[in-house]
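In: How does the following fold in three dimensions:
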Amino acid sequence: MLIDSHCHLDRLDLTAHDGSLDNALNAARERGVGKFLCIGVDAANAPVVKQLAEQYDDVWCSVGIHPLDLTRNDPTDLAWLLEALEHPRVAAIGETGLDYHYEPDMAQAQQDSFRYHLQAAATTGKPVIIHTREAREDTLTMLREADLPNAGVLHCFTEDWDMARAALDLGYYISLSGIVTFRNADALRDVARRIPADRLLVETDSPYLAPVPHRGKPNEPQFVCEVAAFLAELRGEQLERLWENTTANFHRLFPLTAV
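Out: Below is the predicted model of the structure:
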């Protein structure tokens, strides 16, 4: 079994599947994808991802506020997040984090939001799904300060090996998406070769970032198979072993899903 550890099922372009999410999920299941983690990005879609996780036995979800969604949401706080996390199908917190690429003027607001997500993780023990872009030092500083026992994952990783190693030293996992297949991703491929087998996850981040040979098309959960195949060849591993390892890693990081 392979797992798509990060997808946005409520945002998929379902044109190729006659508008049916069932069809899109079945296409992935037929290729061996056995579980899906549907990611929350704001307060408004938290009920949506929970409903999807209730509807499908192989779908779990997270809830949280994406750093680039802060200005498009009603104010939220730790109390809201703790209540949302009580749902039995919510396996993780986030995605949260810091992104200074698009909204550097929102740095303080992003840090405040990230901090209460980390506080929720300390309170609940649920792992954190982290988005980070052009905010390396602040991200690592806040993770060190939080000192979480169950840590989390840096998803859709695009940074260098120094940041990956620092995150690994703090107990975090690294998740790779279709970006690793892109022609200009040599530096990321170097990171991908060096991630320990017991700390690697794979994801689509669908509907974004479709891997080669689907680049330019809407991404979907079944394409996690292409990401995994590319990584297995890149790392010189048997594909079956990479499937087994990343699935075991997912269940270790998100223990609620190990059923």
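In: drop to CA atoms for contacts and neighbour counts, all remaining ones
Out: Will do.
In: and the helix or strand where S175 lies, what other elements does it pack with?
Out: With elements taken from DSSP states H and E, the one containing S175 is strand 173-176. Other helices and strands packing on strand 173-176, by 3 or more C-alpha pairs under 8 Å, 6 or more residues apart in numbering; DSSP states H and E, are strand 152-154, helix 161-169, strand 200-202.
In: Please generate a structure for the following sequence too, so the two can be compared:
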Amino acid sequence: MSERPPLPDALPLPVVDNHTHLDIGASSRDSWPEHAAVDAADAELAALLDDAVRVNVPRAVQVGCDLPSARWTAELVAREPRLVGAVALHPNEAPRLAETGELEAAYAEIAALARRPRIRCVGETGLDYFRTGPEGQAVQQESFRWHIALAKELDLTLQIHDRDAHEDVLRLLAEEGAPRRTVFHCFSGDGDMARRAVEAGYYLSFAGTVTFKNAQGLRDALAVTPLDRLQVETDAPYLTPTPYRGRPNASYLVPHTVRAMAQTLAVDVPTLCRALAATSEQLYGPWD
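Out: Sure, this is the predicted structure:
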């Protein structure tokens, strides 16, 4: 793996990383002792969390989107006060499980994990027509409907994965009735879609992609999104912001994205930080 980027200057006020995958690349994922603290179980993971605190990103939403990562997430957030959790079956996972006859059992386990106290979100769920072809779309849509219903039943926030499927994602949310807290993780639409999503009451989370030179469409979407509908995320270890694109991402790099967002929105960084933090608490509740 490439060398991690250096720490940026700290933000003036704390913000939350709305979406990260600490399990990807974590040496402890499959061998974590039952009652270990995170720093004892995986020193690298603990160092990443510590680095994030140093730059005023003291909290994050850890996302598990297959059964192994959902189990790992539930255990991790129960021990680590800097994290709350999200669990779901990724849209690309649903067709695979359907083929092996394991989908119903997987639903049952996700539903049980979602009931744990520090699981505050169902996600990431949604549709992905980039990696799954037409033959898997019906199963993806069925899975998305199931996750929407679970989030509403448990009154949890819903985090959406939407790749090359904007119209169907919006349609299914309208048909099913979206949970009252619905977030588009790593928003990938244009300004028109952003307006439609905001009008429907949804929240938009922007990742390091908004800093990319060729992402003017994302910046157009950001520019029309009200401050109280925004979140920021890493989707780590992916989507590392400029100037470190291509190197491993982590929560401590959120300041790069926040500063780029503030520039696009023509607001000062403290104002944006305050808005992001307030909305995070509305979406996920207190971390304590």
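In: still on that earlier bit, and for the strand holding S175 of structure 1, what's in contact with it?
Out: Strand 173-176 of structure 1 is contacted by residues 5, 152-157, 164, 167-168, 192, 195, 199-203, 227 when judged by C-alpha atoms under 8 Å, 6 or more residues apart in numbering.
In: If we use 7 Å, what do you get?
Out: By C-alpha atoms under 7 Å, 6 or more residues apart in numbering, the list of residues contacting strand 173-176 of structure 1 from outside reads 152-157, 199-203.
In: can you tell me what part of structure 2 it aligns to?
Out: Under TM-score structural alignment, the counterpart of strand 173-176 of structure 1 in structure 2 spans residues 203-206.
In: got it, and stretch 128-145 of structure 1?
Out: Using TM-score structural alignment, stretch 128-145 of structure 1 corresponds to residues 158-175 of structure 2.
In: ok now the matching stretch, how far from the chain's centre?
Out: On the basis of C-alpha atoms, centre = their mean, to the nearest Å, stretch 158-175 of structure 2 sits 15 Å off its chain's mean C-alpha point.
In: gap between the two ends of that stretch?
Out: The first residue of stretch 158-175 of structure 2 is 15 Å away from its last residue (C-alpha to C-alpha, to the nearest Å).
In: residues of it that come out buried?
Out: 158-163, 165-166, 169-170, 172-173 (16 or more other C-alpha atoms under 10 Å).
In: same thing with stretch 201-218 of structure 2?
Out: By neighbour count with 16+ other C-alpha under 10 Å, stretch 201-218 of structure 2 contains the buried residues 201-212, 218.
In: just stretch 46-60 of structure 1 next, same as before
Out: Of the residues in stretch 46-60 of structure 1, those with enough neighbours to count as buried (16+ other C-alpha under 10 Å) are 46, 48-50, 52-54, 58-60.
In: Check what contacts it and list those residues.
Out: Counting by C-alpha under 7 Å, 6+ apart, 34-40, 61, 63, 89-91 sit against stretch 46-60 of structure 1.
In: Give the equivalent position in structure 1 for L218 of structure 2.
Out: Counting by TM-score structural alignment, which is the criterion used here, L218 of structure 2 corresponds to L188 in structure 1.
In: With F130 of structure 2 instead?
Out: Alignment note: F130 of structure 2 maps to H101 in structure 1; criterion TM-score structural alignment.
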